[in-house]
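1. Sharing a model that was predicted from the sequence below.
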Amino acid sequence: MSGERDRALGTLLGLAVGDALGMPTQSMSREAIAARYGVVDRLLDGADDQPIAPKLRAGTVTDDTEQALLLARIVVTHGGRVPPQVFAAALEAWEEQMIRRGSLDLLGPSTRRALTRLAEGELPELAGRDGVTNGAAMRVAPIGVAATGPRLLDAVVESAVVTHNTAPGIAAAAAVAAAISTAVAGAGLPAALAAAVEGARAGARRGNWAAGADVASRLEVAFRLLPGLAPDTLADTVAGVVGTSVTATESVVAALGLVAALGDDPRRALVTAASLGGDTDTVAAICGAVLGAAHGAAGLPADLVATVRRVNAPLLDPLDDLVDGLLRIRSTPR
């Protein structure tokens, strides 16, 4: 397997492993997680009282992975494009499937609101005008695999505009995609993190203004503040200062901040993410995607990868073909 392909596969596997590790703790407080599980250093079942993923089998992925792969299929089918109406219809169909399965893991608030507006006749560029949550960032990993250079930001915007057409929503997605694209190219984590800041800065200029902190500025602070902290202090600082809510300016910065602090140890980074509280599945999924892009599939915890692939076999079986399709687009001159 080539280095680039290993890193591209690692991106999607890292996302799935982080998502599954954070599944049983999502929407729980850090204190509740500590009381029930201690440190989440293994794949766990969703408890009967899990707010979003009750009774799910250990290793099961959630909406983060499912929507990322949905986006990947559209990108491959449409030669690198994400037609707004096609994407909107696919998201609607995904939610209907989840409802039939009895899942509580449905579309997020920004996406649901935007798709309702789109169904009522609003233009795609208007439907996501107030989407400031992390939905665009949580599913953007395939764009980072498929796109490079000047077309990367355009591809991010195309994937985000229908649901998260705001400065924070696009900036957060652009940060994740830029980090992944840079890491898949083999540039290493420092370059990937620098690209995340620049991606966030450029992305913020492409969305509607929304009140809140600047993603690029928060990333710069997190990258200075978090590396070198002792484990408990690191977790306290990410949870209490950076934040782990569904807001893009918190959870996406938390995920990339953990990459900056623990990027040489993917298992420790993912365990920390899954134990923080808040939107743990998304924080761990984004963290895992960037670390997978940097270290490759071979650099991820092999035991976790094997279990997640087995438990989610129908969903993840086409992963290799999807990666090959995304890399064909990446290598096509534009």
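-> Received it, and whenever you're ready, just let me know what you need. Everything numeric here is computed off the predicted structure, so don't read it as measured data.

2. drop to CA atoms for contacts and neighbour counts, all remaining ones
-> Noted.

3. Any figure for the gap between residue 82 and residue 43?
-> Counting by C-alpha to C-alpha, to the nearest Å, the gap from residue 82 to residue 43 is 33 Å.

4. now swap in residue 63 and tell me
-> On the measure of C-alpha to C-alpha, residue 63 and residue 43 end up 17 Å apart.

5. next up, a second structure to put side by side with the first:
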Amino acid sequence: MSDEKDHRIKVLRTESRVRGMMLGLAIGDTLGAARGKLPTSGALRAGVSTQLACFTAEGVIRAMVRGSHKGICHPPSVVLHAYCRWAVMQGIEVDRMRRRWAAAKGDEAWPDGWLADVPVLGERRGSAPATVAALSRIEDPYDRIATPSLGCHALTRTLPVAVAGTGWARQAGEFAALTHGDSAAQSAAAQAAVLVHHCLTTPQEHDSSDHSDRALREALEMGIAALPSLGERATADEHGRLLAAFQHAVDQPAQAPLLIRLAPDATAPSALLGGIYTAASFPGRTQLRAALEFATSAPDGDSVACVTGALVGAVHGFEALPVDLVSRHELAWVLDTLARDMLSQIVDSPSGSEYVAGWDSYWWDRYPGW
């Protein structure tokens, strides 16, 4: 096999896994909200975690664009701006949002960027009370608007950060801190970003089903082992709980009472522990649907299934996701586009940089760097 063909295959596999992660979190979010009982026909509704994850992905791209063109960037501020675009589309504190952001655009339209033109992102799809409460104080200094919340949205909405690499793991905690002041929620978000990144990047040099089945557990094991390097974002107690959840899945897989004990509520740590336990309980490529259905049995099934879908989709790729569910999801195209665009921005910056012309003259309009 030629080097060029090897490179092309690697690119396609990476793309598949990023798409699988984005679509997997959305399918899990939707299935969990329905407690596993989806309608037999019609579009499948996106959850609020999925909506916010879309804006995280867009915010990450826009932060990278700004860094390329301006030389400096504060990613949490750019991602906060993304959440504000979601808020104004939802009708949340519209006047405050416009005072905070529209003035900087002058006579240009705000909210800007292509994601603001997706109608479904403006429809209510569940509640995100801590996020909304924080954004409602948007005219205060950005580092003072967070609530004391430990809620799961701090983690579920930041999962796409994993695509940008381990260097962004600390940023995931800072993105969570924009609205959720509890340090455990911030830690869980950073830890999840590292684990999903390992799931996206663990080698799969063989196509055998046996190797594919081992890959997910290997990725989680390596990711958990890497967490102490995050310093304050992974305390010894937190690291021990993650190790225990993984080992429980190996020794006692798919035990509903154990899942309930590990993930008893709608907090970020519960979502992470439940997602690790569920994903490692069902590591096989053909077990993805079973994993998501089991995750929905957690007390807060949508957050656990959201994390589970991201982990398993990141390892096995979008081809392993249930076609009947992906094809009906109302944000499938949006998620797929964001997945591809994140990779495009990381690999070759379509809008160029301050000194180098880009190859896509419309990229800045799609992802303005602010």
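-> Good, I have the coordinates. Worth saying up front: this structure is predicted, and the values here are computed from it rather than measured.

6. Any idea what the TM-score is?
-> For this chain pair, the superposition-based TM-score is 0.75 by TM-score structural alignment, normalised by the length of the first structure; 290 aligned residues with a C-alpha RMSD of 3.1 Å.

7. what's the counterpart of residue 24 of the second structure in the first structure?
-> Correspondence of residue 24 of the second structure to the first structure, assessed by TM-score structural alignment: residue 14.

8. Are we agreed that that match is in a helix?
-> Yes - going by DSSP: H, G, I helix; E, B strand; the rest coil, the assignment for residue 14 of the first structure places it inside a helix.

9. ok, it touching residue 291?
-> Yes - the pair residue 14 of the first structure / residue 291 is scored as a contact, 6.8 Å apart, by C-alpha atoms under 8 Å.

10. So between those two, which is more surrounded?
-> More crowded of residue 14 of the first structure and residue 291, by other C-alpha atoms under 10 Å: residue 291, with 38 against 34.

11. List the contacts of the equivalent of that one over in the second structure.
-> Under the alignment (TM-score structural alignment), residue 291 of the first structure maps onto residue 312 of the second structure. With contacts defined as C-alpha atoms under 8 Å, 6 or more residues apart in numbering, the neighbours of residue 312 of the second structure are 20-21, 24, 199, 216, 279, 283, 288.

12. Same list, these, but as JSON lines with distance to residue 227 of the second structure and secondary structure please.
-> Shown next, in JSON lines, are those (distance: C-alpha to C-alpha, whole Å; DSSP: H, G, I helix; E, B strand; the rest coil):
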{"residue": "20", "distance to residue 227 of the second structure": "23", "secondary structure": "helix"}
{"residue": "21", "distance to residue 227 of the second structure": "20", "secondary structure": "helix"}
{"residue": "24", "distance to residue 227 of the second structure": "23", "secondary structure": "helix"}
{"residue": "199", "distance to residue 227 of the second structure": "14", "secondary structure": "helix"}
{"residue": "216", "distance to residue 227 of the second structure": "17", "secondary structure": "helix"}
{"residue": "279", "distance to residue 227 of the second structure": "18", "secondary structure": "helix"}
{"residue": "283", "distance to residue 227 of the second structure": "21", "secondary structure": "coil"}
{"residue": "288", "distance to residue 227 of the second structure": "25", "secondary structure": "helix"}
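
13. tell me the contacts of the residue nearest to the match of residue 24 of the second structure when sequence neighbours are not counted?
-> Distances taken as C-alpha to C-alpha, 6 or more residues apart in numbering put residue 288 closest to residue 14 of the first structure, at 4.2 Å, once the chain neighbours are dropped. For residue 288 of the first structure, the contacting residues are 11, 13-18, 266, 270, by C-alpha under 8 Å, 6+ apart.

14. What of residue 23 of the second structure?
-> Residue 23 of the second structure touches 309-310, 313, 318, 326, 332, 335-336, counting by C-alpha under 8 Å, 6+ apart.

15. Disregarding residues adjacent in the polypeptide, which is nearest to the residue nearest to the spatial centre of the second structure?
-> Taking C-alpha atoms, centre = their mean, the centroid of the second structure lies closest to residue 159, which sits 2.3 Å from it. Nearest in space to residue 159 of the second structure, with sequence neighbours left out and distances taken as C-alpha to C-alpha, 6+ apart, is residue 193 at 5.8 Å.

16. Could you tell me how many residues sit around the one you found?
-> There are 31 residues near residue 193 of the second structure, going by other C-alpha under 10 Å.

17. In the first structure, what residue corresponds to it?
-> Aligned partner of residue 193 of the second structure by TM-score structural alignment: residue 177.
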